[in-house]
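Asker: Below are the sequence and a predicted model; questions follow.
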Amino acid sequence: MPLPLPSAFVLSALQPSPTHSSSNTQRLPDRVTGVDTDPHFIIHVPQKEDTLCFNINEEPGVILSLVQDPNTGFSVNGQLIGNKARSPGQHDGTYFGRLGIANPATDFQLEVTPQNITLNPGFGGPVFSWRDQAVLRQDGVVVTINKKRNLVVSVDDGGTFEVVLHRVWKGSSVHQDFLGFYVLDSHRMSARTHGLLGQFFHPIGFEVSDIHPGSDPTKPDATMVVRNRRLTVTRGLQKDYSKDPWHGAEVSCWFIHNNGAGLIDGAYTDYIVPDIF
């Protein structure tokens, strides 16, 4: 028998979505920090009016800490899935197939997969599909599900985050639906916030010099000094799907090689966690 839902849970709207969803009633910033596709991390640095990016290469099933605020306990973790069609021993792209968003201060948990959206799974909470249009409220958290498109989580005295649904098309090289995750507003998160994305909620300084042709003539290399380290970085393009989940927008960024080594705090393996919550 499922446990009762927290008394503060309110389903304030559940209705069919119009043909053209009004999902972007929230004003989305021009450039955001987030992670998408296989998985590419995109870090917007407003102080520099520039963007940094890096990949994390890990095995399907691994869970990564994306955001962790030790002051409140708020956390976002993501579990990787792989390409169903990959051959044994072949390392293909991995994608986020499951996200866990938790706010312990209000006993809030949200589990998101490309199939379902579950509120408070530990309490036997309601399950929604991406075909639903709904607004869910629990204490200081509001979850807006925009049919077949995205969902937005807003936390009082915290941040605002977007989960983008990617449905793969027939003939795509990707054989599973997957998720993207974007940070729309983080200015109320504490200064101790960490994680592969959370550590970049605070200003980060870097200098780029010695821009020169790289192995790909369309992607110049350069020297970057960041965190007192000298790195070789490459200028390239990534896709931001925060406003357009189908086509995305190209973002020019400095790519940091080797799983973000030298840019992220510590090694990427430090961000592997045992559970989604």
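Answerer: That came through, no problem.
Asker: hey, let's count contacts and neighbours off CA atoms from now on
Answerer: OK.
Asker: mind listing the helices for the chain?
Answerer: 257-260 (DSSP state H).
Asker: Tell me which residue is most central in it.
Answerer: The chain has F181 as the residue nearest its centroid, 2.4 Å off, counting by C-alpha atoms, centre = their mean.
Asker: Please give me every residue in contact with it.
Answerer: F181 makes contact with G34, V35, D36, F161, E162, V163, V164, according to C-alpha atoms under 8 Å, 6 or more residues apart in numbering.
Asker: Same check on I63?
Answerer: N77, G78, Q79, L80, I272, V273, P274, D275, I276.
Asker: separation between it and G195?
Answerer: Using C-alpha to C-alpha, to the nearest Å, one gets 12 Å for the distance from I63 to G195.
Asker: before we move on, what about A85?
Answerer: Per C-alpha to C-alpha, A85 is found 30 Å from G195.
Asker: Who has more neighbours out of these two?
Answerer: G195 (23 against 11; other C-alpha atoms under 10 Å).
Asker: For G122, see how far away that one is.
Answerer: From G195 to G122 the distance is 24 Å (C-alpha to C-alpha).
Asker: Check the burial of the nearest residue to V142 once chain neighbours are set aside by counting its neighbours.
Answerer: Distance criterion C-alpha to C-alpha, 6 or more residues apart in numbering; nearest residue to V142, sequence neighbours excluded, is S154 at 5.2 Å. The number of residues packed near S154 is 18, by other C-alpha under 10 Å.
Asker: another structure for you, compare them:
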Amino acid sequence: MFYSEVDGDPHFVVQLPKLKQNLCFTVDGRANDVLRLLEDSERGIMVDGHLMWAPSNQDVEDRSRTYFDQITISTRGGTGVLGSIMITLSLDAVVVEGEGRDTLHTNQEGSVTRQGVMVSMESRDDFHQSCWIELTKDIRFLVLFHHYRHPSYLQMAHLGFYIADGQGLSLSTKGLLGQFQHADMRVTLMKDPRDTLRQPSKEGVLRWGVIHMPVTLQDKTLKDTVRKGHLGSCWVVPKAQVERLLGHPYQSYVVDHL
């Protein structure tokens, strides 16, 4: 199970450890934007993702869809003796740069270690590929490469980024996903006289410091392991409340380039 992730359109999932449940929200991105997913200035770690355009659903043609087609992970020698390294992941290759350059192809298994950072490519078949990035013993990321055997009009190959282990990230970690790494969030159930032990309330209030907002428990397809996505429960933040949850407008997470 992962602490937090961004995958899909892009859909964000944050684990709520005390509840052993997840918090889900969606950010409406713009094609060709580069989003700062994680920034830990103390450890010198940054993760950025490039969004590509995808066709709209037929029933909501005015809403654009986007997916990540490139993820860049860089370190610049913060605390923890991380060297200067850049890892660029695209749909067909993983390029590792730092005192040299190595390329791992996504359709082949392989690994490379540079300046103490280990990058391992795993490929079960042409449609199930993953790359583990271990920066330190307590900072591990995972990137999944999503391909479709017979893609429909709406299905496009894309990447998903996962914080598999973020215990080593500092308390000052920021970014669309990183800001939730050490967040103390909880959900209080809203009582309803119709609720029973077999059917508890599906309405709740998310509490995070001074932020209180309504959330709804829904069944979502979750990809919280390297295996195939599965149906699971998730507390969903209403779209109108996402910016308040983030604490900043979408544009503040957009960076100039990868």
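Answerer: That came through fine. Nothing here was measured: the structure is a model prediction, and the numbers come from that model.
Asker: Compare the contacts of F181 of structure 1 and tell me which has the most neighbours.
Answerer: V35 (29 neighbours).
Asker: which one is the aligned residue in structure 2 for it nearest to, not counting chain neighbours?
Answerer: Under the alignment (TM-score structural alignment), V35 of structure 1 pairs with V6 in structure 2. Among residues not flanking V6 of structure 2 along the chain, F12 sits closest, at 4.4 Å (C-alpha to C-alpha, 6+ apart).
Asker: The one you found touches C24, doesn't it?
Answerer: Yes - counting by C-alpha atoms under 8 Å, F12 of structure 2 sits close enough to C24 to count as a contact (5.7 Å).
Asker: Look at the two and report which has more neighbours.
Answerer: For F12 of structure 2 and C24, the more surrounded residue by other C-alpha under 10 Å is C24, and the numbers stand at 25 against 20.
Asker: Tell me how far M185 of structure 2 lies from G178 of structure 2.
Answerer: Counting by C-alpha to C-alpha, the gap from M185 of structure 2 to G178 of structure 2 is 14 Å.
Asker: So for those two, which residue has more residues nearby?
Answerer: Taking other C-alpha under 10 Å, M185 of structure 2 and G178 do not tie; G178 has more neighbours (26 against 18).
Asker: quick one: contacts for the match of V35 of structure 1?
Answerer: Taking C-alpha under 8 Å, 6+ apart, we find V6 of structure 2 in contact with F12, V13, G160, F161, Y162, L177.
Asker: Out of the residues you listed, which two sit at the greatest distance?
Answerer: Within the contacts of V6 of structure 2, G160 and L177 form the most distant pair, 12.2 Å apart (C-alpha to C-alpha).
Asker: okay, and the common contacts of these two?
Answerer: Contacts common to G160 of structure 2 and L177, judged by C-alpha under 8 Å, 6+ apart, are E5, V6.
Asker: and the contacts of I63 of structure 1, which are buried?
Answerer: N77, G78, Q79, L80, I272, I276 (16 or more other C-alpha atoms under 10 Å).
Asker: To which residue of structure 2 is the fifth one aligned?
Answerer: Residue mapping for I272 of structure 1 onto structure 2 gives V254, with TM-score structural alignment as the criterion.
Asker: For M86 of structure 2, see how far away the residue nearest to its match when sequence neighbours are not counted is.
Answerer: Nearest non-adjacent residue to V254 of structure 2, counting by C-alpha to C-alpha, 6+ apart: L35, 4.7 Å away. Using C-alpha to C-alpha, L35 of structure 2 is found at 16 Å from M86 of structure 2.
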